[in-house]
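A.B. asks: curious how this folds, go ahead:
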Amino acid sequence: MLADDQELLRTGFRMVLEAQPDIDIVAEAGDGVQAIEEAARTPVDVILMDVRMPRLDGVEATRRICAGPDAPKVLILTTFDLDEYAFAALKAGAAGFLLKDVPPLELVAAIRAVHSGDAVVAPTTTRRMLDSFARVLPSAAGPAEPPELARLTDREREVLLLVAQGLSNSEIAARLTLSEATVKTHVGRILTKLNLRDRVQAVVLAYETGLVRAGG
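C.D. replies: You can find the predicted model right below:
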């Protein structure tokens, strides 16, 4: 489903996506309220959700949609300057975010990745986003480290720190001299132990608890 108040943008995305044999556009929405209504009555796997829309913004729409059973995956569409609502949407349950000027091939790949259960957060974009949100992240007097983190091994904690810094599995493998498959296994164990849905939630947790700090 395409949820964006700009009809021209929805038309552009539709043209790109309908050219793919494995992707169908089953619904469109021009605001957050309509997105929730369409998601409730139309079986949909992935939603491309704009952040700033009339009546109800994409953050609240994402929160309400993701709170339901068997919720579709939500990919947030944000502008290049990474407005703060994108971070809030990740906390609300979005599986990742894309820039509105994302190249067509990357858009298609992101949709397929999210559909398969992966999170889509470009490492360099993650770093820029988290740096820009230093003011909304915890201060030195933030919440205590959750006890769940004590369940992690030293290696898992090390991997989590690198995930939180925006590194991909291949970059983490190179940094720690591990195979990419081993890193993927570590990430899976981290998500299980911390009861997290995906690496997006892992990034949010690491910054909210002060395990890693923006700009640091």
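A.B. asks: okay, CA-based contacts and neighbour counts for the rest of this
C.D. replies: Fine.
A.B. asks: regarding this protein, what is its longest helix?
C.D. replies: Using DSSP state H to define each element, the chain has its longest helix at helix 180-193.
A.B. asks: buried stuff in that helix?
C.D. replies: For helix 180-193, a neighbour-count test (16 or more other Cα atoms under 10 Å) marks 180, 183-184, 186-188, 190-191 as buried.
A.B. asks: quick check, nearest of the residues you listed to Arg52?
C.D. replies: Among those, Leu191 lies closest to Arg52 (Cα to Cα), at 30.1 Å.
A.B. asks: so what's that closest one up against?
C.D. replies: With contact taken as Cα atoms under 8 Å, 6 or more residues apart in numbering, Leu191 is in contact with 197-199, 202.
A.B. asks: which residue is nearest the middle of this structure?
C.D. replies: Residue closest to the mean C-alpha point of the chain, counted by Cα atoms, centre = their mean, is Gly96 at 1.8 Å.
A.B. asks: here's the other one to compare against:
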Amino acid sequence: MTVRVLVADDQPLLRGSFGLLIDTAPGLEVVGEAEDGEQAVAATARLRPDVVLMDIRMPMLDGIEATRRITGAPETAATRVLVLTTFDLDEYVYGALRAGAAGFLLKDTSPAVLLDGIRTVAAGDALLAPSVTRRLIAEFARLPVPRPTAGRGPAAAVGPEQLTPREREVLVLVARGLSNGEIGAYLHLSAGTVKTHIGRLLAKLAARDRAQLVIAAYESGLV
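C.D. replies: Here you go, the predicted model:
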């Protein structure tokens, strides 16, 4: 299947560059562009792309709020949002993940990593590259963490005390940016067992994806 992508960025040159790169990649297709957050929300509702490549700083409506509206609306909830950021905007990444983004990449990432990232989030996984995740989370740990509204978000489900010891171990490793394979090797578990534990964590913590498991781990104090 072809992955349909919407590119949202307020810089025409970047939109064009991303669009050209994506359109020339096998299995990927740009179906629309947006130059601000409001256009991104409207275009997502109209075009129903599989993935939105979302800038954070945009006029009219920023990428965080646009992400929240896209992932929070029933008609566009299936669309995955991949946020692009730079390290001097670390404080925004936490907000983007809380808003429901499936992951993030740096704007200076290589073309191959960007294309793989789009395919990864389209497949339903979260894109949390270990090298990037650890650096960003180190910054998040220094910032005050807003508590979610009651009944919403990962912290609204069970607490860490209601997880099994093994589930807590897996959650900590997910929060540290380890892949399923790395978690299995570290804990001497099969790939299927790791996947089962992560599935249970998603259900127990009412998390949308792996990105929100990271948030849950930090908000619960496990990490």
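A.B. asks: rewinding a little: counterpart of the residue nearest to the centre of the first structure in the second structure?
C.D. replies: Aligned counterpart of Gly96 of the first structure in the second structure: Gly103 (TM-score structural alignment).
A.B. asks: now do Ala122 of the first structure
C.D. replies: Using TM-score structural alignment to pair residues, one finds that Ala122 of the first structure aligns to Ala129 in the second structure.
A.B. asks: how far away is its match from Ala138 of the second structure?
C.D. replies: 14 Å (Cα to Cα, to the nearest Å).
A.B. asks: of the two, which one has the most company?
C.D. replies: Between Ala129 of the second structure and Ala138, counted using other Cα atoms under 10 Å, the more crowded position is Ala129 (15 against 11).
A.B. asks: quick check: closest non-adjacent residue to that one.
C.D. replies: Nearest residue to Ala129 of the second structure, sequence neighbours excluded (Cα to Cα, 6 or more residues apart in numbering): Gly177, at 6.6 Å.
A.B. asks: that neighbour corresponds to which position in the first structure?
C.D. replies: Under TM-score structural alignment, Gly177 of the second structure pairs with Gly166 in the first structure.
A.B. asks: likewise for Met54 of the second structure?
C.D. replies: With the correspondence set by TM-score structural alignment, Met54 of the second structure lines up against Met49 in the first structure.
A.B. asks: same check, this time on Leu202 of the second structure
C.D. replies: Mapped onto the first structure by TM-score structural alignment, Leu202 of the second structure lines up with Leu191.
A.B. asks: trace stretch 212-219 of the second structure over to the first structure and give me the residue numbers.
C.D. replies: The alignment of stretch 212-219 of the second structure onto the first structure (TM-score structural alignment) covers residues 201-208.
A.B. asks: show residues contacting that stretch.
C.D. replies: Applying Cα under 8 Å, 6+ apart, the contact partners of stretch 201-208 of the first structure are 90-91, 137-138, 143, 160-161, 163-166, 191, 196, 212-214.
A.B. asks: now stretch 64-72 of the first structure
C.D. replies: So stretch 64-72 of the first structure is in contact with 36, 39, 44-47, 73-74, 92-94, going by Cα under 8 Å, 6+ apart.
A.B. asks: and these, which are buried?
C.D. replies: Among the contacts of stretch 64-72 of the first structure, the ones that count as buried by 16+ other Cα under 10 Å are 36, 39, 44-47, 73-74, 92-94.
A.B. asks: now do the strands in the second structure.
C.D. replies: For the second structure, the strands defined by DSSP state E cover 3-8, 28-34, 51-55, 80-85, 103-106.
A.B. asks: looking at these, which is nearest to Tyr186 of the second structure?
C.D. replies: Among those, the nearest to Tyr186 of the second structure by Cα to Cα is strand 103-106 (23.6 Å).
A.B. asks: the closest one packs against which elements?
C.D. replies: strand 80-85, helix 111-122 (3 or more Cα pairs under 8 Å, 6 or more residues apart in numbering; DSSP states H and E).
A.B. asks: how far off centre is it?
C.D. replies: Mean-position distance between strand 103-106 of the second structure and its chain equals 7 Å (Cα atoms, centre = their mean, to the nearest Å).
A.B. asks: quick one: buried residues of that strand?
C.D. replies: Using 16+ other Cα under 10 Å as the test for burial, strand 103-106 of the second structure gives 103-105.
A.B. asks: Thr164 of the second structure: which of those is nearest?
C.D. replies: Checking those against Thr164 of the second structure with Cα to Cα, the nearest one is Gly103 at 26.5 Å.
A.B. asks: Leu28 of the second structure versus Ile215 of the second structure, what's the distance?
C.D. replies: To Leu28 of the second structure, Ile215 of the second structure is 30 Å away according to Cα to Cα.
A.B. asks: ok, Thr67 of the second structure next?
C.D. replies: Taking Cα to Cα, one finds Thr67 of the second structure at 21 Å from Leu28 of the second structure.
A.B. asks: the spatially closest residue to the residue nearest to the centre of the first structure that is not a sequence neighbour: what's it in contact with?
C.D. replies: Leaving out its chain neighbours, the residue that sits closest to Gly96 of the first structure by Cα to Cα, 6+ apart is Val120, at 4.6 Å. Val120 of the first structure is in contact with 75, 95-98, 110, 113-114, 200, counting by Cα under 8 Å, 6+ apart.
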